[in-house]
Each structure stands twice: as structure tokens, then as C-alpha cells.
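**Student:** have a look; sequence and predicted model below, questions after that.
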Amino acid sequence: MSDVIEPTPAYLPAPAPRDRTAPRAPVDPLWRSVLGMFLRRHRLEQGLTLAQVARTSGVSTQYLSEIERGVKDPSSEIIAAVVGALGLNLLDLTAGTTGVLRDAAPAARAAPGGPVCLAGPVALAV
């Protein structure tokens, strides 16, 4: 057997090099990152340590730290326990994370950029 790597056959197009200077489309933040920011902000506002919230919620300090850093996707039970340990409820969590997501929403979604279908005598606005 030969250890020679065969070149890409001529019938397969070579991948186009990626232009690293081209701007990328804005991307929504991950839910776990938004959740982590929300939990950390409220924990710090209350002057609580990771260990205190972990003990109250029944979650390990390491796991709580990973949640706050947006590394882990916790289950709804874990989220409820941590939110409860902070003296908050699901409505507080939902309202708080909605605000973060709204502020971080890509500007491209704010206004449509193309033909818009309208009801009534005007069919298209360009």
C-alpha cells in the first residue's frame, strides 16, 4: 500500500478560499450565553458567591460556573433551581433574557431589505 495522497480529481471543484476580510452576517447569541449572563449579573448584584448559590440550588459550584460562562446547556430543572436560589422566578428569567436578546438582535432584522408585500392597492414597495 502506498501512503501517497491523491490530488483532488479534476471533476470536483476545489473549495473557494474564504475571504477573511469580508464582513460576516450578524449572529444571534446562544441561549446558554444569554442565560449565563443573566444568572451571573443577578448573583453579583445580590453579592452572592458561586458557592452560596450552588449550595442553595443543589448544583455543584463547577457546574454553576460553567452555566454562567455559557459552556453548559442546563436542563429546565437546573435552571429553575438556580433561578429560585437567586430569589427569582420564570417570569423574571424570561423578561431579563428577552431584553438581552432584543439588545443583541442583528440590525439586519430590524428593517426588511427587499420587496415587501402589502395588503390593499399597493402590491410591492421597493
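**Tutor:** Sure thing, it's come through.
**Student:** contacts, neighbours, all on C-alpha from now
**Tutor:** Will do.
**Student:** do you have the helices of this structure handy? List them.
**Tutor:** Residue ranges of the helices in the chain, as given by DSSP state H, are 31-45, 50-57, 61-68, 76-85, 90-104.
**Student:** mind giving me the packing neighbours of the fourth one?
**Tutor:** Taking 3 or more Cα pairs under 8 Å, 6 or more residues apart in numbering; DSSP states H and E as the contact definition, the neighbouring helices and strands of helix 76-85 are helix 50-57, helix 90-104.
**Student:** put this next to the previous one:
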Amino acid sequence: MGEILRFPGQQPHRAPEAPEPLWRELVGREIHRERLQRGERLLDVAQRAGVSVQYLSEVERGRKDPSSEMLQAISGALDLGVGELATRAARPQALALAA
């Protein structure tokens, strides 16, 4: 293969930094952490929130981007307000764990 030639003044390519986590991943991790801390099963929380176990599992894994109504139902099932959930998900510790 040939040699890569750079334009004059062009900086060498640096390895990309890890991408910032998506909001749904941060929220999902926090929901998962809270559920485990409370010692509850997916089924328990899903039933109280009025969602399927599969849906709650996908939210916890950051695969689903829940609507504000779904977040309210899920956080309410964990005795949290949506604001509290958002605050916890945005705290520096949550961001560090996601990296």
C-alpha cells in the first residue's frame, strides 16, 4: 500500500476519544441501579409502571429511548420523580461509570 501524505500544517491523526454516552444509556443505568438497590425484580417494577418486562429491560440497557410519559411511569414505580432521575443520571459519577 502507499504512504499517506498529509497536507502542509495538518496535524497527525489522533485516536478518537470514547464517545459520550447517550442520554438513554445514562438514564437506563440509573433505573437499573435503583431497581437493584431496592432489591426488586424487573417484573415488580414493570407491573407497577404499566410496561412490559421486555420494555423495561431494554430501557435499563439503553436500547430504548423512552418518552417522558414512560420515564414518569418507570421513575414513579421506583418512588422517584423524573427530575430526581434526571439529576442522578447527569451527575459526574454516572458519567464516569459510562466511560
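**Tutor:** Yes, it's here. Model, not experiment: these values are computed from the prediction.
**Student:** circling back to that earlier point, closest to residue 25 of structure 1 out of the helices of structure 1?
**Tutor:** Nearest to residue 25 of structure 1 among the helices of structure 1 is helix 90-104; the distance by Cα to Cα comes to 13.3 Å.
**Student:** what's the closest of the helices of structure 1 to residue 23 of structure 1?
**Tutor:** helix 90-104 (17.3 Å).
**Student:** for the helices and strands packed on helix 76-85 of structure 1, which one sits closest to residue 34 of structure 1?
**Tutor:** In terms of Cα to Cα, the element of the helices and strands packed on helix 76-85 of structure 1 nearest to residue 34 of structure 1 is helix 90-104, at 6.3 Å.
**Student:** how near is the most centrally placed residue in structure 1 to residue 81 of structure 1?
**Tutor:** The residue lying closest to the centre of structure 1 (Cα atoms, centre = their mean) is residue 30, at 1.1 Å. From residue 30 of structure 1 across to residue 81 of structure 1, the span is 21 Å (Cα to Cα, to the nearest Å).
**Student:** same thing with residue 101 of structure 1?
**Tutor:** According to Cα to Cα, residue 101 of structure 1 and residue 81 of structure 1 sit 22 Å apart.
**Student:** can you check residue 24 of structure 1 too?
**Tutor:** 37 Å.
**Student:** again, but for residue 99 of structure 1
**Tutor:** 22 Å.
**Student:** ok, residue 41 of structure 1 next?
**Tutor:** If you measure residue 41 of structure 1 against residue 81 of structure 1 using Cα to Cα, the figure is 16 Å.
**Student:** burial of the aligned residue in structure 2 for residue 73 of structure 1, as a residue count?
**Tutor:** Under the alignment (TM-score structural alignment), residue 73 of structure 1 pairs with residue 65 of structure 2. Around residue 65 of structure 2 sit 17 other residues, with neighbours defined as other Cα atoms under 10 Å.
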